[in-house]
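Peer 1: Below is the sequence, then the predicted model.
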Amino acid sequence: MSFHTWFLFATAYLVTTISPGPNVLLVIRNTVRFGGRGTAATIAGNLLAQLVVVVLVALGVGAVLAAMPPLFLAMKVLGAVYLMVLGVKQLRSRKPMATASVDALSAQPLDKRKIFREALLVSGSNPKTLIFLSAFMPQFIVHDQPLPAQFIVMYLSVACIVALVHTIYSLGVRRIHSGLGTSRWMKAVKRCSGLIFFGLGIKLLTAKQA
């Protein structure tokens, strides 16, 4: 893969990643709740999900999924239900909102494995991501060069872009939270994230196959 082709791929993927979605929302929520430790576990789960998706694209699974509407529908319903359940759990949570300082968030109990699994499921819950990358990535493939190496380069680029964008969102939220630093702010974030997760689930459920 030439530098020009890679640059076009990285730029195009960066543009698609900047716009907020479920993964960004999860990073923001976990940053507010747990600080940097929650952010790291969330990004790690997302990157593993992205790796699985890229491998599936390389194997042609995305094309198969696009050609089988019943399978696509089943995966879409499962993903939508998971997002809506996540939103309801946020809205129904009665745990007290703690500490005014971002630094003090380190005192909150943190289950990194749970956060990692949650990020993995949120990132992998939308089958349209698999279909999108199945249509997006082959446009940058050079067919007279080894395919595995090109997919490795594209995944590493995806991973770096995702980590960078999510880290920027996290730092921005930490700065805002440091300035406001109130339990009212944390409660508002929790409620808003619950509503948005539920709304994203409905959006996914009603979306048509591309």
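Peer 2: Good, I have the coordinates. Please read all numbers here as calculations on a predicted model, not as lab measurements. Residues are numbered from 1 along each chain as shown.
Peer 1: For the rest of this, base every contact and every neighbour count on C-alpha atoms.
Peer 2: Noted.
Peer 1: residue ranges of the helices in this protein, please?
Peer 2: Assigned helices in the chain, in chain order: 3-18, 22-34, 36-59, 61-66, 69-92, 112-124, 127-136, 147-180, 183-206 (criterion: DSSP state H).
Peer 1: Quick check: which helices or strands does the second one pack against?
Peer 2: For helix 22-34, the elements it packs on are helix 36-59, helix 112-124, helix 147-180, helix 183-206, judged by 3 or more C-alpha pairs under 8 Å, 6 or more residues apart in numbering; DSSP states H and E.
Peer 1: ok, 6 Å please
Peer 2: For helix 22-34, the helices and strands in contact under the criterion 3 or more C-alpha pairs under 6 Å, 6 or more residues apart in numbering; DSSP states H and E are helix 36-59.
Peer 1: What are the buried residues along the helix it packs on?
Peer 2: By neighbour count, and taking 16 or more other C-alpha atoms under 10 Å as the criterion, the buried residues in helix 36-59 are 36-58.
Peer 1: For that helix, what is the distance to the chain centroid?
Peer 2: In terms of C-alpha atoms, centre = their mean, to the nearest Å, the gap separating the centre of helix 36-59 from the centre of its chain is 8 Å.
Peer 1: okay, now the one to match up with it:
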Amino acid sequence: MSFSVWVALLAASVVISFTPGAGAVNTMGNALKVGLRRSIWGILGQQAALVVHIVVVAAGLGVLVANSPVAFDAIRYAGAAYLVYLGIRQFLAKPVVTAPVASAPVASAPVASTGEADASGGAELVRTGAETAAGTGASVAASAPAGAATVAAPARAASGFSTESSWSLFRRGLLVNLSNPKAIVFFLAFLPQFIRPDAPLLPQYLIVGATVIAVDIAVMWGFFALAARSFRRATTSARGQTIVNRVFGSLFLIVGVALAAIH
């Protein structure tokens, strides 16, 4: 692949990635739900679906899907139904607002009266205090990992973010992109523009796939996920979370209905 062809591919990939769709909606919703850093798992799931689409087209199966109305409609309606399901679930999601964690009360040791202390009592107090300090220090050192784990467990929830697993985010991103047969048809028309049939095909498909995926990750994480942070302040209250859930739920519904209705 020549450099000029690769530059054209890069420019086309940027334009395509910036086009709003189910992937962008999913990325922004994840960034609000689990935070910017963990939203990458949903983005990686979407890229895994792109790999599948590219492999399908490269293997020639894309032609079969595009030319088979039954197969195309089956995938299209299944994808639309899944997006509608995601939209309804997010639209009806209950807000999760965590209360601040109260600090544990610290018990103060009783202070002995100066008048009641004598020399022998003072010596005994010093000896006992030294033994107690040594024992307490060992006890704290032994229990430190457990305490750290206890504090780390609710840390994510206390930040206001969901504790949804990375696998769940990845799986949803995969299904959101995988259930769109129009992506196969699009790649069927898009990829040949940058492939020379008289040159080895595998290196060309690898370059095209790597470019498309790298650009999409950069746009999804560096633009759409970051853009969602501007809505983060609205999600600190139950009312704000409800509004955001309904907005993104409605967007999923719109994309799902459009996928089913537009031929």
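Peer 2: Perfect, I can see it now. In this text the structure is predicted, and so the values were computed from the model without any measurement.
Peer 1: Tell me how the two chains score on TM-score.
Peer 2: Comparing the chains after superposition, counting by TM-score structural alignment, normalised by the length of the first structure, produces a TM-score of 0.90; 207 aligned residues with a C-alpha RMSD of 2.2 Å.
Peer 1: Check the gap between the residue nearest the centre of the first structure and Asn30 of the first structure for me.
Peer 2: In the first structure, the C-alpha nearest the mean C-alpha coordinate belongs to Asn23, at 2.5 Å (C-alpha atoms, centre = their mean). With distances defined as C-alpha to C-alpha, to the nearest Å, the gap from Asn23 of the first structure to Asn30 of the first structure amounts to 11 Å.
Peer 1: What of Val153 of the first structure?
Peer 2: Note on Val153 of the first structure: its distance to Asn30 of the first structure, by C-alpha to C-alpha, is 29 Å.
Peer 1: How about Val54 of the first structure?
Peer 2: Val54 of the first structure is 25 Å from Asn30 of the first structure, by C-alpha to C-alpha.
Peer 1: Ile161 of the first structure now?
Peer 2: Relative to Asn30 of the first structure, Ile161 of the first structure is positioned 19 Å away (C-alpha to C-alpha).
Peer 1: what does Lys208 of the first structure give?
Peer 2: Counting by C-alpha to C-alpha, the gap between Lys208 of the first structure and Asn30 of the first structure amounts to 30 Å.
Peer 1: between those two, who's got more neighbours?
Peer 2: The residue with the greater number of neighbours, taking Lys208 of the first structure and Asn30 and applying other C-alpha atoms under 10 Å, is Asn30; the counts read 20 against 10.
Peer 1: Pretty sure that one sits against Gly38.
Peer 2: Yes. Here Asn30 of the first structure reaches Gly38: they are 5.2 Å apart, a contact under C-alpha atoms under 6 Å.
Peer 1: out of the helices of the first structure, deepest packed?
Peer 2: Burial among the helices of the first structure, expressed as mean neighbours by mean count of other C-alpha atoms under 10 Å, is greatest for helix 22-34, which shows a mean of 23.
Peer 1: Can you tell me what sits against that helix?
Peer 2: When contacts are taken as C-alpha atoms under 6 Å, 6 or more residues apart in numbering, the neighbours of helix 22-34 of the first structure outside the stretch itself are 38-39, 105, 170.
Peer 1: how far away is Pro200 of the second structure from Ile207 of the second structure?
Peer 2: 12 Å.
Peer 1: try Leu64 of the second structure
Peer 2: Using C-alpha to C-alpha, which is the criterion applied here, Leu64 of the second structure is 24 Å from Ile207 of the second structure.
Peer 1: for the second structure, which helix is longest?
Peer 2: Using DSSP H, we find that the single longest helix of the second structure is helix 119-152.
Peer 1: looking at the first structure, where would I find the counterpart of it?
Peer 2: Taken onto the first structure by TM-score structural alignment, helix 119-152 of the second structure occupies no residues there; it is unmatched.
Peer 1: same check, this time on stretch 184-197 of the second structure
Peer 2: Residues 130-143 of the first structure are where stretch 184-197 of the second structure lands, counting by TM-score structural alignment.
Peer 1: From the opening residue of the matching stretch to its closing one, how far?
Peer 2: 21 Å.
Peer 1: what's in contact with it?
Peer 2: Residues outside stretch 130-143 of the first structure that contact it (C-alpha under 6 Å, 6+ apart) are 53, 57, 62.
Peer 1: Centre of the chain to it, how far?
Peer 2: Averaging C-alpha positions (C-alpha atoms, centre = their mean) puts stretch 130-143 of the first structure 19 Å from its chain's average.
Peer 1: Same question for stretch 83-94 of the second structure.
Peer 2: Offset of stretch 83-94 of the second structure from its chain centre (C-alpha atoms, centre = their mean): 17 Å.
Peer 1: Now do the contacts for Gly62 of the first structure.
Peer 2: Taking C-alpha under 6 Å, 6+ apart as the contact definition, Gly62 of the first structure lies against 130-131, 134.
Peer 1: The closest residue to it other than its chain neighbours and Thr17 of the first structure, how far apart?
Peer 2: Setting aside the residues directly before and after it, Gly62 of the first structure is nearest to Ile131 in space (C-alpha to C-alpha, 6 or more residues apart in numbering), at 5.0 Å. Remark: distance between Ile131 of the first structure and Thr17 of the first structure (C-alpha to C-alpha) = 16 Å.
Peer 1: and what of Leu204 of the first structure?
Peer 2: Distance, Leu204 of the first structure to Thr17 of the first structure, by C-alpha to C-alpha: 17 Å.
Peer 1: what's the answer for Ile161 of the first structure, then?
Peer 2: From Ile161 of the first structure across to Thr17 of the first structure, the span is 8 Å (C-alpha to C-alpha).
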